[in-house]
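In: just need the structure, nothing else, for what follows:
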Amino acid sequence: MAGLSPGLTAALLLTVSNIFMTIAWYGHLKFKAAPLVTVVLISWGIALIEYCFAVPANRIGHATLTAPQLKGMQEIISILVFAVFSTTVLGQPISARQALGFALIVVAAVLIIGD
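Out: Below is the predicted model:
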């Protein structure tokens, strides 16, 4: 990602990371008949891929952002990725009340990032 700022590179890598982590944490809900041990092992494998993006994202991003700022960014990305996944993959749209709750978390994360 040459030529991109450390903050933008971190955001892009965290987005990819969160896509994999959301699949690892919630993807198995589509396969409830699969044995739990199987979905745990598959989720671990997916999480390993996630770490391959999360660790560099935080290392690169820390060049210009603090650890709390990186965590705030990650929370916003995580909520956005989860909302899309829940709606499109699981077929469970976010209710208005849930959207408001997530929005409050985003406001908190923005306060953290802007510090």
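
In: drop to CA atoms for contacts and neighbour counts, all remaining ones
Out: OK.

In: ok, which stretches of the chain are helices?
Out: 6-26, 36-61, 67-88, 96-113 (DSSP state H).

In: got CSV for the ones you listed, with mean neighbour count too?
Out: Converted to CSV, the helices of the chain look like this (neighbours: other Cα atoms under 10 Å):
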stretch, mean neighbour count
helix 6-26, 21
helix 36-61, 17
helix 67-88, 18
helix 96-113, 14
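
In: I'd like to know how many residues surround the residue lying closest to residue 86 once chain neighbours are set aside.
Out: Spatial nearest neighbour of residue 86, excluding adjacent residues (Cα to Cα, 6 or more residues apart in numbering): residue 92 at 5.3 Å. Residue crowding around residue 92 was assessed by other Cα atoms under 10 Å; the count is 12.

In: my read: residue 92 touches residue 82, true?
Out: No - contact criterion Cα atoms under 8 Å: residue 92 and residue 82 do not qualify, at 10.7 Å.

In: what's residue 86 in contact with, if anything?
Out: 92, 93, 94 (Cα atoms under 8 Å, 6 or more residues apart in numbering).

In: over to residue 110?
Out: 72, 73.

In: one more to line up against the first:
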Amino acid sequence: MKGLYSVLLLVMSNAFMTLAWYGHLKFKQLKWFENLGLLSIILISWGIALFEYFFQVPANRLGYKEYGGPFSLVELKVLQEVITLIVFMIFTFLFFKNESFRWNHLVGFGFLVLAVYFIFKK
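Out: The predicted model follows:
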């Protein structure tokens, strides 16, 4: 059960991380944000990223073997990276409709899924 909670918290963490890292690229389309300077955008993104840590830190503590979780440190990192890509792809499809994924992106993603397989192989 700790593993499932860890994964769900990592998904939430990555949703905030993706919003903080890339969401500001859409700010100019929002009336309230259109004239903000770079420092303002950085502070807003930083504020959003704070919420990432509210989910990420507990996710890693719950999931890590030395705290009673099922995952090694390497397994946690690989899980996090794959979750990041999945969340990023969903975010891109929803908010950046002018972006497209090419075959080489999908092949690269497939290799990352294979990395998860090999990392978790006992």
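
In: just give the TM-score of the two.
Out: Scored against TM-score structural alignment, normalised by the length of structure 1, the superposed chains reach a TM-score of 0.88; 111 aligned residues with a Cα RMSD of 1.4 Å.

In: hang on, the earlier thing: across to structure 2, which of the contacts of residue 86 of structure 1 hold up?
Out: Retained contacts for the contacts of residue 86 of structure 1 in structure 2, judged by both residues aligned by TM-score structural alignment, their matches' Cα atoms under 8 Å, are residue 92.

In: residue 29 of structure 1: which of the contacts of residue 86 of structure 1 is nearest?
Out: residue 92 (11.4 Å; Cα to Cα).

In: I'd like the distance between that closest one and residue 113 of structure 1.
Out: Taking Cα to Cα, to the nearest Å as the measure, residue 92 of structure 1 falls 29 Å from residue 113 of structure 1.

In: residue 75 of structure 1 pairs with which position in structure 2?
Out: Counting by TM-score structural alignment, residue 75 of structure 1 lines up with residue 81 in structure 2.

In: can you name the residues of structure 2 that stretch 96-107 of structure 1 overlays?
Out: Counting by TM-score structural alignment, stretch 96-107 of structure 1 corresponds to 103-114 in structure 2.

In: please report the distance of residue 31 of structure 1 from residue 61 of structure 1.
Out: Distance from residue 31 of structure 1 to residue 61 of structure 1, by Cα to Cα: 35 Å.

In: please apply the same query to residue 5 of structure 1.
Out: 9 Å.

In: go on, residue 109 of structure 1?
Out: 16 Å.

In: cool, residue 83 of structure 1 as well?
Out: Applying Cα to Cα to residue 83 of structure 1 and residue 61 of structure 1 gives a distance of 24 Å.

In: residue 76 of structure 1 now?
Out: 15 Å.

In: closest to residue 9 of structure 1 out of the contacts of residue 86 of structure 1?
Out: residue 94 (28.5 Å).

In: that older thread, and the gap between the match of residue 75 of structure 1 and residue 49 of structure 2?
Out: From residue 81 of structure 2 to residue 49 of structure 2 the distance is 17 Å (Cα to Cα).

In: can you check residue 117 of structure 2 too?
Out: Separation of residue 117 of structure 2 from residue 49 of structure 2 (Cα to Cα): 29 Å.

In: then residue 42 of structure 2?
Out: 10 Å.

In: same deal with residue 77 of structure 2?
Out: In terms of Cα to Cα, residue 77 of structure 2 sits 18 Å off from residue 49 of structure 2.

In: next: residue 43 of structure 2.
Out: 10 Å.

In: who touches the residue most central in space within structure 2 in this structure?
Out: With distances taken as Cα atoms, centre = their mean, residue 14 lies nearest the centre of structure 2, 2.6 Å away. Residues in contact with residue 14 of structure 2, defined by Cα under 8 Å, 6+ apart, are 52, 83, 84, 87.
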